[in-house]
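In: Build me a structure from this.
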Amino acid sequence: MTDSRQDLNTRQQALLAALDDCGDEMTGQQLHRSLASGPSVMGLATVYRNLRQLQQKGLIRCRHLPTGEAMYAPVERDRHHLTCVDCGETMALDHCPIHAMEVPVDARQGFDLLFHTLEFFGLCSACRERQASP
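Out: Here you go, the predicted model:
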């Protein structure tokens, strides 16, 4: 366990464990429901507050769907997506196209980088065909 994970409170540990166990991304609502029947029950506002703190610690990443819904995953799960702006279908990329890139130190202007996100938006084939049909 890394030092940053050792410093987590019980709620943050529960959220991180749920994300680790999921194997995919989860919304705050899904996390809230997944913890509702166990020993780590917490209100929805508490879930979102702790997710924000985990993100600020660089332990989880957050990406937003075209609907505005936020999806959370541990930063170790370096996945990026193609997302349809019409139906919202999301397809994970096999690898990170920018993984080897580095932001030059002088361009960071004092920022400590925690994680990155990369999203591509477009139209899936089904939506493209539907929109082309009269």
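In: Only C-alpha atoms from now on, for both contacts and neighbour counts.
Out: Noted.
In: quick one, helices of the chain?
Out: Ranges of helices in the chain, per DSSP state H, are 3-6, 10-22, 28-35, 44-56, 105-108, 125-132.
In: if we compare these, which one ends up closest to residue 116?
Out: helix 44-56 (11.3 Å; CA to CA).
In: who touches that closest one?
Out: 11-12, 15, 28-29, 31-32, 60-62 (CA atoms under 8 Å, 6 or more residues apart in numbering).
In: Format the helices of the chain as TSV; extra columns: mean neighbour count and distance to residue 71.
Out: Listed next are the helices of the chain as TSV, based on neighbours: other CA atoms under 10 Å; distance: least, CA to CA, whole Å:
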stretch	mean neighbour count	distance to residue 71
helix 3-6	10	20
helix 10-22	17	11
helix 28-35	18	7
helix 44-56	17	11
helix 105-108	9	26
helix 125-132	11	23
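In: of those helices, which approaches residue 74 most closely?
Out: Between residue 74 and the helices of the chain, the tightest spacing by CA to CA is seen for helix 10-22, at 6.6 Å.
In: one more to put side by side:
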Amino acid sequence: MEKEILKSVELKNTKKRQIILSILEKAHKPLTAEEIYAQTIGQTRMSFSTVYRSLGALTEKQILMKELMQDGKTYYQFNNNNHKHLLVCSICGEIIPIDDCPLHKLENDLVSKTGYIITGHSLEFNGICPKCTEKF
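Out: Sure, this is the predicted structure:
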């Protein structure tokens, strides 16, 4: 799959880019560049700057989405042209994707009222996960 993705956007098909895409494909949540880099260790020799440059190229070609969250970190995930909603633990940083979209009605109302063509949105809830709550 990774080879086809890279070919479709005319990016050079390298083993390192394939590994990065594979890591993100298997992830069930958005990952930081640091988390992606940590997972490359043992698979191939790759510097953090290579990971960072690859993420930049993949984001520029709209294969990945990049989002700066309230914790000040930038997270990457596949761009499947859907909006994303997340639940984030303020203590441990656990991220849980929210599948249901509570904003469809609001989005339609905004389109009607403003004439905008809305191309996406993001929503981030912050709280404390059950594991961290038990520690208090």
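In: Between the contacts of helix 44-56 of structure 1, which sits nearest residue 79 of structure 1?
Out: residue 61 (10.0 Å).
In: show me the contacts for the closest one.
Out: Applying CA under 8 Å, 6+ apart, we find residue 61 of structure 1 in contact with 55, 72-75, 115-117.
In: separation between it and residue 70 of structure 1?
Out: Distance, residue 61 of structure 1 to residue 70 of structure 1, using CA to CA, to the nearest Å: 10 Å.
In: of the contacts of residue 61 of structure 1, buried ones?
Out: Using 16 or more other CA atoms under 10 Å as the burial test, the contacts of residue 61 of structure 1 include 55, 72-75 as buried.
In: Distance to residue 37 of structure 1 added to those, as a markdown table?
Out: Formatted as a markdown table, these follow (distance: CA to CA, whole Å):
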| residue | distance to residue 37 of structure 1 |
| --- | --- |
| 55 | 25 |
| 72 | 20 |
| 73 | 21 |
| 74 | 22 |
| 75 | 26 |
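In: Next, check those residues against the strands and list the overlap.
Out: 72-74 (DSSP state E).
In: ok, and the closest non-adjacent residue to the aligned residue in structure 1 for residue 66 of structure 2?
Out: Under the alignment defined by TM-score structural alignment, residue 66 of structure 2 corresponds to residue 62 in structure 1. Distances taken as CA to CA, 6 or more residues apart in numbering place residue 72 nearest to residue 62 of structure 1, at 4.6 Å, with adjacent residues excluded.
In: Quick one: map residue 99 of structure 2 onto structure 1.
Out: The equivalent of residue 99 of structure 2 in structure 1 is residue 94 (alignment by TM-score structural alignment).
In: give the contact list for its match.
Out: residue 79.
In: and it, how far is that from residue 47 of structure 1?
Out: Per CA to CA, residue 94 of structure 1 is found 30 Å from residue 47 of structure 1.
In: The residue nearest the centre of structure 2: what's its closest spatial neighbour, skipping adjacent residues?
Out: In structure 2, the centroid-proximal residue (CA atoms, centre = their mean) is residue 77; its distance is 2.5 Å. Spatial nearest neighbour of residue 77 of structure 2, excluding adjacent residues (CA to CA, 6+ apart): residue 30 at 4.9 Å.
In: again, but for residue 118 of structure 1
Out: With CA to CA, 6+ apart as the criterion, residue 118 of structure 1 has its nearest non-adjacent residue at 5.7 Å, and that residue is residue 80.
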